[in-house]
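Student: Could you look at this predicted model? Sequence included:
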Amino acid sequence: MLSVRRAAALDARDIAELLNEVIAIGGTTAMTDAVGPVDVQAWMQSDPRAIWHVAEDDAGQILGVQWIDPHPEHGGSVGQISTFARSGKTGLGIGSKLFEATKQAARMAGYAWINAEIRADNAGGLIYYQSRGFEDWGRIDGYVMRNGQTVTKQLKRYDL
């Protein structure tokens, strides 16, 4: 059975492991450098309005993570969302359950809308956000990732 809960500092090691799996595979995230538990803890504590959730199985293995924090350019009423599922575990309802928890928490925290930036070549990510009700609102062409690769990002928004 899959359960979703707020992430805590003690989850940082397992979240970093999940993120590093996705980063190593490549092709779906703009993240290119491995992260450690200290990095994750710093992100979790970077803003008091940051909201982190994890999805885990009965054994306590983290299968997905999702977070929002205030968008750096659009102000505190806009949450910037990130979603990651463990490789090979997509299609199990992880993203759906994570978003239901995040959406409710975002409303309670006073966010007006949620922004998602998805690599245009990430078909799974585009489908995921579209199926949650996110709508296209813009693009970032020529986004240069830390490894020098240039991608296009599709911007999607979800009004709360």
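Tutor: That came through fine.
Student: all contacts plus neighbour counts: C-alpha atoms, from now on.
Tutor: Fine.
Student: show me the contacts for the residue nearest to residue 35 when sequence neighbours are not counted.
Tutor: Leaving aside its chain neighbours, residue 35 sits nearest to residue 16 (5.8 Å; criterion: CA to CA, 6 or more residues apart in numbering). The contact partners of residue 16, by CA atoms under 8 Å, 6 or more residues apart in numbering, come to 35, 36, 37, 40.
Student: how much space between the last one and residue 122?
Tutor: Read that as residue 40. Between residue 40 and residue 122 the distance is 23 Å, computed by CA to CA, to the nearest Å.
Student: Neighbour count: these two, which is higher?
Tutor: residue 40 (19 against 15; other CA atoms under 10 Å).
Student: ok, which stretches of this structure are helices?
Tutor: Listed in chain order, the helices of the chain (DSSP state H) span 12-25, 37-44, 94-108, 123-131.
Student: packing partners for the third one?
Tutor: Just to be clear, that refers to helix 94-108. If you count contacts as 3 or more CA pairs under 8 Å, 6 or more residues apart in numbering; DSSP states H and E, helix 94-108 packs onto strand 3-6, strand 51-56, strand 62-71, strand 75-85.
Student: try it against this one:
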Amino acid sequence: MSTVIDTVEVRDVRAEDAAELAELLNAIIAQGGTTALEVPFTPERLADSYLTGPAVLCCFVALNPASQEILGFQTLGRYPDLPDDVGDIGTFARIGNTQSGVGSALFRATRERALALGLTAINATIRADNAGGLAFYSRQGFRDHSVAKAVPLSDGTPVDRISKRYSLMTGRNG
């Protein structure tokens, strides 16, 4: 699948994207403060965990249509603590490309694929100190579902994790 949505091209991830996506995600991890992920990824580990591995339901990349530079990616997968009909989402935009429509374009594609897969809901778990991430998922129609209190980062710092749900049955979880 390859479609142009707004001014961003969205397509399914490809195996050859793994190295570029690992660089993109590792830059976000190194910057800190927006992802619960703390250990850098090799392209192989990223592919298995979030791009094409057995627990991945779908993964899309957003590209600049003119340059074909990858601007971000969104993955939807199975998570052991969730029901089988609920996918777990993660969205990652290249540093400097937040608030540019990348995440919204990716979510339109992910939502359509989740519906085609027969899912009833999508879960997003966001660090409580990630105001941008919380706002992004709220804008997409996700609603607060639960809070895991004081989950420690690798340095021991406790940070709540807020789980939000998007109902595919109603378009929102109210």
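Tutor: Nice, I can see it. Predicted model, so just to flag it, every value in this text is computed and none were measured.
Student: After superposition, what is the TM-score?
Tutor: Here the TM-score for the pair of chains, by TM-score structural alignment, normalised by the length of the first structure, is 0.95; 160 aligned residues with a CA RMSD of 1.3 Å.
Student: want to throw the helices of the first structure into a markdown table with distance to residue 59 of the first structure?
Tutor: Listed next are the helices of the first structure as a markdown table, based on distance: least, CA to CA, whole Å:
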| stretch | distance to residue 59 of the first structure |
| --- | --- |
| helix 12-25 | 13 |
| helix 37-44 | 21 |
| helix 94-108 | 15 |
| helix 123-131 | 26 |
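Student: Out of those, which gets nearest to residue 50 of the first structure?
Tutor: helix 37-44 (6.5 Å; CA to CA).
Student: What residues of the closest one count as buried?
Tutor: Buried residues in helix 37-44 of the first structure, defined by neighbour count with 16 or more other CA atoms under 10 Å: 37, 40, 41, 44.
Student: again with stretch 137-157 of the first structure
Tutor: 139, 151, 152, 153, 154, 155, 156, 157.
Student: Report the two members of these separated by the largest distance.
Tutor: 151 and 157 (19.4 Å).
Student: one step back: got the helices and strands packed on helix 94-108 of the first structure as JSON lines, with distance to residue 144 of the first structure and mean neighbour count columns?
Tutor: Shown next, in JSON lines, are those (distance: least, CA to CA, whole Å; neighbours: other CA atoms under 10 Å):
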{"stretch": "strand 3-6", "distance to residue 144 of the first structure": "32", "mean neighbour count": "17"}
{"stretch": "strand 51-56", "distance to residue 144 of the first structure": "26", "mean neighbour count": "22"}
{"stretch": "strand 62-71", "distance to residue 144 of the first structure": "19", "mean neighbour count": "23"}
{"stretch": "strand 75-85", "distance to residue 144 of the first structure": "18", "mean neighbour count": "20"}
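Student: pretty sure residue 38 of the first structure is touching residue 10, no?
Tutor: No: using CA atoms under 8 Å, residue 38 of the first structure makes no contact with residue 10, being 10.7 Å away.
Student: okay, and the common contacts of these two?
Tutor: In terms of CA under 8 Å, 6+ apart, residue 38 of the first structure and residue 10 are not both contacted by any residue.
Student: I'd like to know how many residues surround the corresponding residue of the first structure for residue 39 of the second structure.
Tutor: By TM-score structural alignment, residue 39 of the second structure lines up with residue 33 in the first structure. Applying other CA under 10 Å, we find 12 residues neighbouring residue 33 of the first structure.
Student: dump the residue contacts of residue 33 of the first structure.
Tutor: 23, 146.
Student: out of the helices and strands packed on helix 94-108 of the first structure, nearest to residue 26 of the first structure?
Tutor: Closest among these, using CA to CA: strand 75-85, at 12.3 Å.
Student: against the second structure, where does the closest one fall?
Tutor: So strand 75-85 of the first structure sits over residues 83-93 in the second structure, by TM-score structural alignment.
Student: So what touches that stretch?
Tutor: 24-25, 57, 71-79, 82, 102-103, 114, 118-125.
Student: picking up where we left off before, alignment lookup: the residue nearest to residue 35 of the first structure to the second structure.
Tutor: Match for residue 16 of the first structure (TM-score structural alignment): residue 22.
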